[in-house]
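Trainee: here you go, sequence then predicted model.
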Amino acid sequence: MTKTKTILSALALTTALTAPALIAPLFSAPAAIAAAPTAPTVSGVQDFSDLAAKVSPAVVNVAVTMKAGAAGDDEVQMSDRSQQKQMEEFMQRFGERFGQPMRPMKPQPKANQKAEAVGTGFIIDPAGWIVTNHHVAGKADKIVVTMADGRKLNAKMVGGDEKTDLALLKVESDKALPFVEFGDATKVRVGQAVMAVGNPFGLGGTVTTGIVSARGRDIHSGPFDDYIQTDAAINRGNSGGPLFDMEGKVIGINTAIFSPTGGSVGLGFAIPSSLAQPVVNQLKTNGKVERGMLGVQIQPMTGELSQSMAYNGEKGALVAQVQPDSPALAAGLKSGDVIVSVDGKNVDTIKDLTRMISATKPGASVKLGVWRDGKDMTVTAKVGDQKDEGGIVKAKAEKADKTAEPLSYGVSLAPLSKEAREEMKLDDSVKGALIASVEAGSPAEEMGLKAGDILQQVGREAVDSPKAAVEKLKEAKDTGKPVLVKVYREGMTRFVAISPRAA
């Protein structure tokens, strides 16, 4: 039986220049753009024509040329002949229907040729500041923007932020440029009408409409996922384009789609303006984004974890590990703490904590509400400056000698021998019992444990050998309840609650 795989095209809105764009001057640009009036209705159908006329002049085509080898996937160029053939057939049908001559497809770039792609951007200041996606312009060697009136302007990237997928460009013009303003995405409601303007498949300025389908979507593309979901048609080439409310304000930046085909199926995602605007302001001022950091590895609370820890509820962020020489360590945070608030604001999920701390200026102090061993407490931490994460060493344990029989939890344990440490590149500070194998279908496998993980804690007790781990696991089995274990994997630790196998 064949399964159809649904693909998250987090970067799939940039379209290739292997198909020449049919771009025509569709609009004349005024000096500035005022808020559009509420759209009238015609015969019961909402009319977006006034809104489109107001905002479209500020939406631009962003064409980028990248250095050879900078891109090699289907976000930038056609990945295979079938995709190229599909585009050729589409262009042929388009030409036959609308009287446009069919132009031959350009050959795919070779390995030593520069790659080209097109996306969308929008002007937020008459002086020529343009917002787009980082995945559109982040690797660009040359950037050219095309205005709605056909003018082409060279652009430079002032700054970019890969974590939020935002970039800020600057162009120079001898006259004021049309622009649009950010709206308040916190007031966006599910079901309200929206309009997207962009450059799908390189065809030029295109308007699509729909509604807000959902808010706060997490599509697992990054630590700040909080997308607006819309059914307005969004396709490759719409990357970096604006999503407008009915007042002509930008409430989102179109950046991702769910699609089994690469085309719109009514599941588009936009970065909310409430997240984008502060980032854009920092890029405009500093050319980069400064974020606060605590120096902890965190994981979400679950029902199993809560039960094993005697913690009430599933809200909060569980501290899996405290980094050395970090603000968290200086503040007295410990592995196993649950952070429940920041400066009095509730932390319901790990995303809340990530956003709150990241939005804090490095050097500022925050008060953290913490649950520890059944008690509530408050600690004060001086937020540090977030740095890029380093590489992770891949651990291997397939050759470890087993010294303990599989337990009711479905794991076999082995000591951290000198040979195992050398193979896994572990220093002496990493202690625990090596998981040599995990039984298929066991409770351990269901909770994601793998061979090569290191068991460091069972319940409240640290373990430094297979014998100690076995004793604690047997004690936990007698209770019949899930047991909390702390696991080390590839430089990171996390907590897992595992139930014993039914007898």
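Mentor: Sure thing, it's come through.

Trainee: alpha carbons only for contacts and neighbour counts from here, please
Mentor: Noted.

Trainee: show me which residues of the helix or strand that residue 96 is a member of are buried.
Mentor: Secondary structure assignment for residue 96, by DSSP states H and E: helix 81-98. If you call a residue buried by 16 or more other CA atoms under 10 Å, then helix 81-98 has these buried ones: 84, 87, 88, 91, 92.

Trainee: next one: stretch 311-330
Mentor: For stretch 311-330, by 16+ other CA under 10 Å, it's 311, 314-323, 326-329.

Trainee: now do the end-to-end distance for that stretch.
Mentor: End-to-end distance of stretch 311-330 (CA to CA, to the nearest Å): 25 Å.

Trainee: list the contacts of that stretch.
Mentor: Residues from elsewhere that reach stretch 311-330 (CA atoms under 8 Å, 6 or more residues apart in numbering): 293-303, 306, 333-341, 347-350, 353, 374, 381-384, 486, 492-495.

Trainee: buried members of the residues you listed into PyMOL, please.
Mentor: Entered in PyMOL, the line below selects the buried ones among the contacts of stretch 311-330, by 16+ other CA under 10 Å:
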select buried, resi 293+294+295+296+297+298+299+300+301+302+306+333+334+335+336+337+338+339+340+341+347+348+349+350+353+381+382+383+384+486+493+494+495
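
Trainee: quick one: which of the contacts of stretch 311-330 sit in strands?
Mentor: Residues of the contacts of stretch 311-330 located in strands (DSSP state E): 293, 296-300, 338-341, 381-382, 384, 486, 492-495.

Trainee: who's in contact with residue 9?
Mentor: Residues near residue 9 by CA under 8 Å, 6+ apart: 256, 257, 258, 259, 262.

Trainee: distance of the last one relative to residue 5?
Mentor: So the one you mean is residue 262. On the measure of CA to CA, residue 262 and residue 5 end up 12 Å apart.

Trainee: equivalent analysis for residue 307, please.
Mentor: With distances defined as CA to CA, the gap from residue 307 to residue 5 amounts to 36 Å.

Trainee: more neighbours: those two, which one.
Mentor: More crowded of residue 307 and residue 5, by other CA atoms under 10 Å: residue 307, with 17 against 9.

Trainee: report the contact partners of residue 394.
Mentor: Residues in contact with residue 394 (CA under 8 Å, 6+ apart) are 424, 490.

Trainee: take a look at this one as well, against the first:
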Amino acid sequence: MTTFKKRNWKGLGICWLFTLLLFHGCQAQDKKSEKDIGTIQKNATQNPDEISYTSNVDFKLAAKIATPGVVHIKCTFKPQMYRDENGNDFYNIPDPLRDFFKDEPFFKQFKFQIPKSQQYESEPIIGSGSGVILTPDGYIVTNNHMVKDSEKINVTLYDGRSYTAKIIGTDPQTDLALLKIDEKNLSFIMFGNSDNIEVGEWVVAVGNPFNLASTVTAGIVSAKARNINILSDHDAIESFIQTDAAVNPGNSGGALVTLEGKLIGINTAIATPTGVYAGYAFAIPVDIVKKVTNDLMNFGSVHRGVLGIGIRDMNSEIAKEIKIDRANGVYVDSVATNGAAKEAGIKAKDVIISIDNVETSTSSKLQEIIMRKRPGDKVKITLIRNGNEKKELTAILKKQEETAKIIKTKSTDLLKDLGVELVVINNEDQKKYKIKNGLKITKLYDGKLRQLTKVREGFIIMAVNNRAVTTIKSFVEAVEAQRGGIMLEGKYAGDPTFYYYAFGM
């Protein structure tokens, strides 16, 4: 099977994180009494030095500004025991590795079984990573996967001072968390503008890889608005800045800054076949960080709303189908009844090309723009309908709970995402395959199964993550229940071997 390893850093363990892309906005609030981190930063700093991009590249200023604003975070976790529905015990399996492998019999035979010893039950787990100081009074942003389920969080500053931090709020959908330590007059990193950063610009990464404190590396912006399906939350929002700056385990939660030392991203993940840096690192854009951290500071959570559409990236096949002379943009698959998009006049098969005059060449970019807004905010949507009819519509974002279900069924959307057509096996298939139940893959087209596995047409899916499937409904429910690593188990005709195919949702 084809696998693609990605890195998520809680300690040094490798974690494969995957997710299904959903589309959200943000909630409107009375802003009169709200605090704003950007304003706090401006009131506490002098104008930074200007950088000339026409002379030789010099990283010293960026390192000088950013290094004191990056902290070393150590989290203490209580050892956990997991027990599956069959009574099998597992011990300290990292999440989501536990979810990915818990139902695979091969792995139950080995190290993941719980040691029968009091020593193991009492030994804590220590995870290490980075964080960025945002304000002089001790607000710190890091990754949610760094601090999730931690019992204690210790923050060490650049000068060696150490503090116990408390969690102000977390946002699994963007993998961000806001911490607070009790101190004043701290060095911090100013917000930059990730919208203005261009592919090819120099950037600097600062963090604590492999517990090597205050490590500075440099690279360029390789791409923007990347969706790499690495976050495990069902409603995850991904629009990463990709860079080739060296980022490794322990950099998670650290800073990606410009040559002026301004924050443009929070380093979060790497794509790698080895578990260490391989040239592909990903950071959460600071314009997402601004929104999330301000909401967490003011409300303790991120208040979200929705536009109310199901979307996917345009491609040449869709362009040919709807007879449009462009292969980029955001294709509207479906529209929620009574949602903001429906009320604005958006229809299925529309192609959205910009939001508030910002080009939306991919779903990730559109998602990033909308998630900075709040319910009640108006957004101007420019789209193309019927191949050549350009329209400008205004939508007023709604709260998530105000939006009805998507018109198309989950089954249709999920099977389309996987790129598969299934049928329940008949009596003839039962005899041929010597099995009692399952679903036959009758057709594969462009989707996750073809992209991420080597499964072939004719394969009989007998189980999803060790959960038997007998109908398409049960298959969809099994996949929906997981929303992380998915393991398909089944057989081919004339072959007694059981095959396993793993992929991420």
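Mentor: Ah, there it is. The structure presented is a predicted model; accordingly, all values stated were derived computationally and were not measured.

Trainee: can you pick the most crowded of the contacts of residue 9 of structure 1?
Mentor: Neighbour tally across the contacts of residue 9 of structure 1 (other CA under 10 Å): the maximum, 30 neighbours, falls on residue 257.

Trainee: in terms of helices and strands, where is that one?
Mentor: Assessed by DSSP H and E, residue 257 of structure 1 sits inside strand 250-259.

Trainee: now residue 436 of structure 1
Mentor: With DSSP H and E as the test, residue 436 of structure 1 turns up in strand 433-438.

Trainee: where along the stretch 401-503 of structure 1 do the strands fall?
Mentor: Using DSSP state E, counting those that start in this stretch, the strands found in the stretch 401-503 of structure 1 span residues 411-414, 433-438, 454-458, 461-462, 483-489, 492-498.

Trainee: in CSV, list those along with distance to residue 74 of structure 1.
Mentor: Shown next, in CSV, are the strands of the stretch 401-503 of structure 1 (distance: least, CA to CA, whole Å):
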stretch, distance to residue 74 of structure 1
strand 411-414, 41
strand 433-438, 37
strand 454-458, 38
strand 461-462, 48
strand 483-489, 32
strand 492-498, 32
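
Trainee: among those, which is nearest residue 67 of structure 1?
Mentor: strand 492-498 (34.9 Å; CA to CA).

Trainee: can you list the neighbours in contact with the closest one?
Mentor: Contact with strand 492-498 of structure 1 is made by 297-299, 304-305, 308, 320-321, 409, 443-444, 447, 482-488, as judged by CA under 8 Å, 6+ apart.

Trainee: again, 7 Å this time
Mentor: Here strand 492-498 of structure 1 makes contact (CA atoms under 7 Å, 6 or more residues apart in numbering) with 299, 304-305, 308, 320-321, 443-444, 447, 482-488.

Trainee: tell me the one of these nearest residue 98 of structure 1?
Mentor: The shortest approach to residue 98 of structure 1 among the contacts of strand 492-498 of structure 1 belongs to residue 299, at 54.1 Å (CA to CA).

Trainee: how far does the helix holding residue 96 of structure 1 sit from its chain's centre?
Mentor: Computed by CA atoms, centre = their mean, to the nearest Å, the chain-centroid distance of helix 81-98 of structure 1 equals 32 Å.

Trainee: next helix or strand past that helix?
Mentor: strand 115-125.

Trainee: report how many residues lie close to residue 466 of structure 1.
Mentor: Neighbourhood size, residue 466 of structure 1 [other CA under 10 Å]: 22.

Trainee: thought residue 413 was touching it, still the case?
Mentor: Yes - if you go by CA atoms under 7 Å, residue 466 of structure 1 and residue 413 touch, sitting 5.6 Å apart.

Trainee: hang on, the earlier thing: packing partners for the helix holding residue 96 of structure 1?
Mentor: The contact analysis (3 or more CA pairs under 7 Å, 6 or more residues apart in numbering; DSSP states H and E) places helix 81-98 of structure 1 against no helix or strand.

Trainee: how much space separates residue 105 of structure 2 from residue 416 of structure 2?
Mentor: Per CA to CA, residue 105 of structure 2 is found 29 Å from residue 416 of structure 2.

Trainee: what's the helix or strand for the corresponding residue of structure 1 for residue 163 of structure 2?
Mentor: Mapped onto structure 1 by TM-score structural alignment, residue 163 of structure 2 lines up with residue 153. Residue 153 of structure 1 belongs to strand 152-161 when elements are defined using DSSP H and E.

Trainee: repeat that for residue 284 of structure 1.
Mentor: Assigned by DSSP H and E, residue 284 of structure 1 belongs to helix 273-286.

Trainee: quick one: buried residues of that helix?
Mentor: Neighbour-count burial for helix 273-286 of structure 1 flags 273, 274, 275, 276, 277, 279, 280, 282, 283, 284 (criterion: 16+ other CA under 10 Å).

Trainee: aligned to residue 132 of structure 2, what sits in structure 1?
Mentor: By TM-score structural alignment, residue 132 of structure 2 lines up with residue 122.

Trainee: hmm, I typed the wrong one, I wanted residue 280 of structure 2.
Mentor: Matched to structure 1 by TM-score structural alignment, residue 280 of structure 2 sits across from residue 267.

Trainee: how much space separates its match from residue 3 of structure 1?
Mentor: From residue 267 of structure 1 to residue 3 of structure 1 the distance is 20 Å (CA to CA).

Trainee: neighbour count for those two, which is higher?
Mentor: Neighbour count, other CA under 10 Å: between residue 267 of structure 1 and residue 3, residue 267 has more, with 19 against 5.

Trainee: returning to that earlier point: measure the match of residue 132 of structure 2 to residue 62 of structure 1 for me?
Mentor: Distance of residue 122 of structure 1 to residue 62 of structure 1, computed by CA to CA: 9 Å.

Trainee: what's the most distant pair in the contacts of strand 492-498 of structure 1?
Mentor: Maximum distance among the contacts of strand 492-498 of structure 1 (CA to CA): 23.4 Å, for 321 and 443.

Trainee: need the residues that contact the strand ranked longest in structure 2.
Mentor: In structure 2, with assignment by DSSP E, the single longest strand is strand 215-226. Contact with strand 215-226 of structure 2 is made by 63, 198-208, 238-246, 364-365, as judged by CA under 7 Å, 6+ apart.
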